[in-house]
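> fold the following and give me the result.
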Amino acid sequence: MAIANGEELLETLVESIEEGVMVADRSGRVLFANRSIRGQLGLGEEVRLGNVCGVNLLVAVTRGQIDAGFDDAVSRRQVGFVDIEQVFQVEGAARHYRIRTGLARRGDGSEVRLLLFRDITHVKQLEAKIAQEGEGELIGRDARMREVIQQIHQVAGTAAYVLLQGESGTGKSMLARLLHRLSARAARPFVEINCAAIPESLLESELFGHVRGAFTGAANERPGRFTAAQRGTLFLDEVGEIPLHLQAKLLRAVQDKAFEPVGTNRTQSVDVRIVSASNRLLKDAVESRLFRADLYYRLAVFPIHIPPLRSRKADIPLFIARILERLAARGYPQVSLGDAALRMLLDYPWPGNVRELENAVEHAVICAVNGCIEPLSLPQDVRAYHGEAPALPHPRSTASRSNEQLRGQILFALKRCEGSKSATAKMLGMDRVTLWRQMRKLGMTTG
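Model prediction:
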């Protein structure tokens, strides 16, 4: 469709831009839509604002006018432009747009509505990803997790050092960020370092910085993470992996708030609050003489234990719903969750906790069958744990099927726990004696 009254030059210009452009008459009939918006929304020849990919833009614009202060937006003529945000479903995926719209008068005196579309899907996807860090991701029905959140609120306003302990994937990093946001240091830096991910030879320099020429390759002076976190919060993730010879220097930095960068005797003072985290009990490392007791008691002024996901079954449906919402915001198709798949997700022990659940749900959405997550949509680990049989199994007794499923679960847990009977029993929610009896009953090696 071309704009009437000899506006071919304007049409050529508008067709060349990336932003979407529409022009509609007062009744909502679209007189012109440029190539960009037609391609993005898959529009046909005849388009009306009352039905653009199933969305009534006339109603959306009216709401935008009211929000902008046009109390009588239906009967009064709009003056100026308003901005609205609108989501369209295009080929099963959500596309987010910021639309700037207003009225313009043409040469013949008639009025048309101009609509300028800017695709902000990538911005919304980024916001959805950042939203994972929010407090809402940590709150559920489980009383122990609510107690953890309450403890975070209690200690945030103090200067106390906090030690977060829990299995990998339980949300220690999110809790550390929440604590920082609730503290008086919220406007200052939050600096995170994973002590297990830094090579031992570089960890000292990473923490405390170095001067030029301190070691081969140190061409320039470089501040460390302590300096970067000045007057803010330093999050030492996997603090238990710091080697013993560095723990003495860390103890001085924690205790005296002073240290020397690598390659110099010049003492540097620092004001940071330290939040530490470990996926194992540091007290056990202290007893094994792998972690200094004096450093442990300095870091663990306020210890917080985070329960694993397998002990928070009631929270799993809430997490799944939130994950599905975030995936839809990132452009994934909207799907439903079948009852059989939900039961399998609830029964799985989740050794990787929330992080593994997020990956499993994303996998399931990709493999959904006709818009529904079925058992076959779930990752192999989840299906293997439940001893998923072929679609047409041979008839067999209920007891036999139950024994085979239990055997599969034990074998799976043993593999994930690298043969540790204690960890296997914990993953399966039983004590070690019960595990031994079950293995003996099934004719499995118990040595």
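
> all contacts plus neighbour counts: C-alpha atoms, from now on.
Noted.

> give the buried residues for the longest strand along the chain.
When the chain is scanned for its longest strand (criterion: DSSP state E), the result is strand 93-105. Within strand 93-105, the residues scored as buried using 16 or more other CA atoms under 10 Å are 93-104.

> now show me the structure for the sequence below, then we'll compare the two:
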Amino acid sequence: MTKQNKFDFAPLAKTVIQYIDEGIIVADQLGKILFYNNAVKKLLDIKEDTELEKLNDIGKFNLQKSLLRAAIDSGEVDAAGKPSGNFVTFEERIKHGDTYKVIEITSGLISDTDSKDRKRLLLFSDKTDSHHIQSVLNPSGAKLSSKDPQMLEIISRIQQIAPTNAFTLLQGESGTGKTQLARLTHNQSQRSKEAFIEVNCAAIPDALLESELFGHIKGAFTGASSDRLGRFQSANKGTLFLDEVGEIPLHLQAKLLRAIQEQEFEMVGSDKTIKVDVRIIAASNKNLRDMVDSGKFRADLYYRLAVIALTVPSLRDRPGDIPVLIEHFCAQLCDRGYPNNMKCNQDSMRMMMDYPWPGNVRELENAVEHGIICAKDGIVFPESLPQDIREYCSDMNTYIKISDDEENTINEIQNAMQSCNGNKAEAAKILGVNRTTLWRWIQKYNISV
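Here you go, the predicted structure:
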């Protein structure tokens, strides 16, 4: 019998482990760290001369607490509510200078041949780059789908600015996805675990807007029967999204500027100053720079909000996104119980590609649901689509001789557009029609805008 060579692998294994990129920690079940390699400190931004002793006091977060939360989220807890020991994987965001790292952590209990007690093994991997790329190509957390270069550029820019506290202004027509972009910015920020508070400034009467934003104390005005916190306080440590910020009246803009710039304000009826830590993301379907020039919006407030200014393109300017979004909305509707085998007739798809979508992505989403509901035998035909789309395409395909009355209509449209500097929403109000009708007229009569 040949005598086998005995070789102690442990020293070699420890040496190899010290030089790999992935971090490794071995701890007992009470959280005392027994072993770790050099990569752990690098991944978690821990100073080299720091000794790691306990999982509940490592780097910039409590690993013991994170492990319990991950076990609960994945259902890997025993009857007593303790981690079962099965392997779980979760992510932690680690502050890294002015940005952050995304660290993937896998942990579970392993057997040790020299002891009856099992040890906890933790593996750490840096997923920051792949996380950012995935967010750009498939930002599902914000319910965005796009293949358009303009939109992908905007999403990519958001990846850069999200980890900072820079105020952001999103401009574009209603329904282009500004709210989803605001949520994406928050979700990718260091404030993602804090509140995202949304205020639609256009939906709140002027008389109530100040109280809505800053809160009020009991007796501040008739009907103020108790103290009420405002949205700024609710968003403390998180993000406040001011949608349609251009609708805030001038007399309130000065107080808003101070609250944004100094991060402090007084509740309505109080002289006590309240301090907050809030990141502001604002959005508007109007061009705020034009409103500044016309005296309808404060210049100092505009420049404070527009540290990062992004203009979101309308859907008609990115027609390549229409099939992508249709597929996306079909999948969402399927999750809500709609049929999952629907097909779009070639003519109906052409009609949706030709339609100018004055309501943008929001209108497209409604049209997709309308088409699925009115489909025949699982197929969306032209007659399954909403009336606005059918009428628009019918007008486009029909030669119409322009009468004297229509000449007057064209002149009225041109005059309204000129008086509003090309703002179609305002022109539609002047003409007493909705935006879809105005779009149909513009296309029908080939009116230059």
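
> give me the TM-score for this pair.
In this superposition the chains share a TM-score of 0.60, using TM-score structural alignment, normalised by the length of the first structure; 293 aligned residues with a CA RMSD of 3.5 Å.

> what range does the longest strand of the first structure cover in the second structure?
Alignment note (TM-score structural alignment): strand 93-105 of the first structure is unmatched in the second structure.

> next SSE after that strand?
Sequence-wise, the next helix or strand downstream of strand 93-105 of the first structure (DSSP states H and E) is strand 111-119.

> how much does that following strand deviate in direction from strand 93-105?
150 degrees (axes from the mean of the first three to the mean of the last three CA atoms, to 10 degrees).

> what's strand 111-119 of the first structure packed up against?
Counting contacts by 3 or more CA pairs under 8 Å, 6 or more residues apart in numbering; DSSP states H and E, strand 111-119 of the first structure packs against strand 20-25, strand 93-105.

> show me how far stretch 319-330 of the second structure is from its chain's centre.
19 Å (CA atoms, centre = their mean, to the nearest Å).

> can you check which part of the first structure that stretch sits on?
The aligned range for stretch 319-330 of the second structure is 313-324, by TM-score structural alignment.

> report the buried residues of that stretch.
313, 315-316, 319-320, 322-324.

> nearest to residue 149 of the first structure, of those residues?
residue 315 (14.5 Å; CA to CA).

> quick one: the closest one and residue 143 touch, right?
No - between residue 315 of the first structure and residue 143 there is no contact under CA atoms under 8 Å: 10.2 Å.

> how about stretch 374-385 of the second structure, which residues of the first structure does it hit?
Against the first structure, stretch 374-385 of the second structure falls on residues 367-378 (TM-score structural alignment).

> now tell me what touches the matching stretch from outside.
333-338, 340-341, 344, 360-361, 363-366, 383 (CA atoms under 8 Å, 6 or more residues apart in numbering).

> tell me the buried residues in it?
367-368, 372-378.

> ditto for stretch 320-338 of the first structure
Within stretch 320-338 of the first structure, the residues scored as buried using 16+ other CA under 10 Å are 320, 322-324, 326-337.

> try stretch 200-216 of the second structure
By neighbour count on 16+ other CA under 10 Å, the buried set for stretch 200-216 of the second structure is 201-202, 206, 209-216.

> for it, measure first residue to last.
19 Å (CA to CA, to the nearest Å).

> whereabouts in the first structure does that stretch align?
Counting by TM-score structural alignment, stretch 200-216 of the second structure corresponds to residues 194-210.

> and that stretch, how far out from the chain middle?
The answer for stretch 194-210 of the first structure is 26 Å, by CA atoms, centre = their mean.

> which residue in the second structure aligns with residue 183 of the first structure?
Match for residue 183 of the first structure (TM-score structural alignment): residue 189.

> so who does its match touch?
162-164.

> show me where the stretch 251-400 of the first structure has its helices.
282-287, 293-299, 316-329, 339-347, 353-366, 380-385, 398-416 (DSSP state H, counting those that start in this stretch).

> do you know which of the ones you listed lies nearest residue 255 of the first structure?
Nearest of those to residue 255 of the first structure, taken as CA to CA: helix 293-299 at 7.4 Å.

> what range in the second structure does the closest one sit on?
Against the second structure, helix 293-299 of the first structure falls on residues 299-305 (TM-score structural alignment).

> likewise for stretch 337-357 of the first structure?
On the basis of TM-score structural alignment, stretch 337-357 of the first structure is assigned to residues 344-364 in the second structure.

> which helices and strands does the host helix or strand of residue 245 of the first structure pack with?
Secondary structure from DSSP H and E places residue 245 of the first structure in helix 244-256. On a contact count with 3+ CA pairs under 8 Å, 6+ apart, helix 244-256 of the first structure meets strand 258-259, helix 293-299.

> how about the nearest residue to the equivalent of residue 244 of the first structure over in the second structure, chain neighbours excluded?
By TM-score structural alignment, residue 244 of the first structure lines up with residue 250 in the second structure. Using CA to CA, 6 or more residues apart in numbering and skipping the chain neighbours, the partner closest in space to residue 250 of the second structure is residue 297 (6.5 Å).

> same check, this time on residue 197 of the second structure
residue 240 (4.9 Å).

> and among the helices and strands packed on helix 244-256 of the first structure, the most buried is which?
strand 258-259 (a mean of 20; mean count of other CA atoms under 10 Å).

> that one vs the second structure, average offset?
Relative to the matching residues in the second structure, strand 258-259 of the first structure has an average distance of 0.5 Å after the fit, by mean CA distance after the TM-score superposition for the first structure.

> what's that strand packed up against?
Using 3+ CA pairs under 8 Å, 6+ apart: strand 258-259 of the first structure touches helix 244-256, strand 268-269.

> what residues in the second structure pair up with it?
Mapping strand 258-259 of the first structure onto the second structure (TM-score structural alignment) gives residues 264-265.

> stretch 30-49 of the first structure now?
Going by TM-score structural alignment, stretch 30-49 of the first structure sits over no part of the second structure.

> alignment lookup: the residue nearest to residue 197 of the second structure to the first structure.
Match for residue 240 of the second structure (TM-score structural alignment): residue 234.

> ok, average deviation of the helix or strand containing that match from the second structure?
Assessed by DSSP H and E, residue 234 of the first structure sits inside strand 233-237. Superposed on the second structure, strand 233-237 of the first structure shows a mean distance to its aligned partners of 0.4 Å (mean CA distance after the TM-score superposition for the first structure).

> output the contacting helices and strands for that strand.
Using 3+ CA pairs under 8 Å, 6+ apart, strand 233-237 of the first structure sits against helix 172-182, strand 190-194, strand 273-278.

> read off where the last one ends up in the second structure.
Per TM-score structural alignment, the counterpart of strand 273-278 of the first structure in the second structure is residues 279-284.

> give me the mean deviation of that stretch from the first structure.
Averaged out, stretch 279-284 of the second structure is 0.4 Å away (mean CA distance after the TM-score superposition for the first structure).
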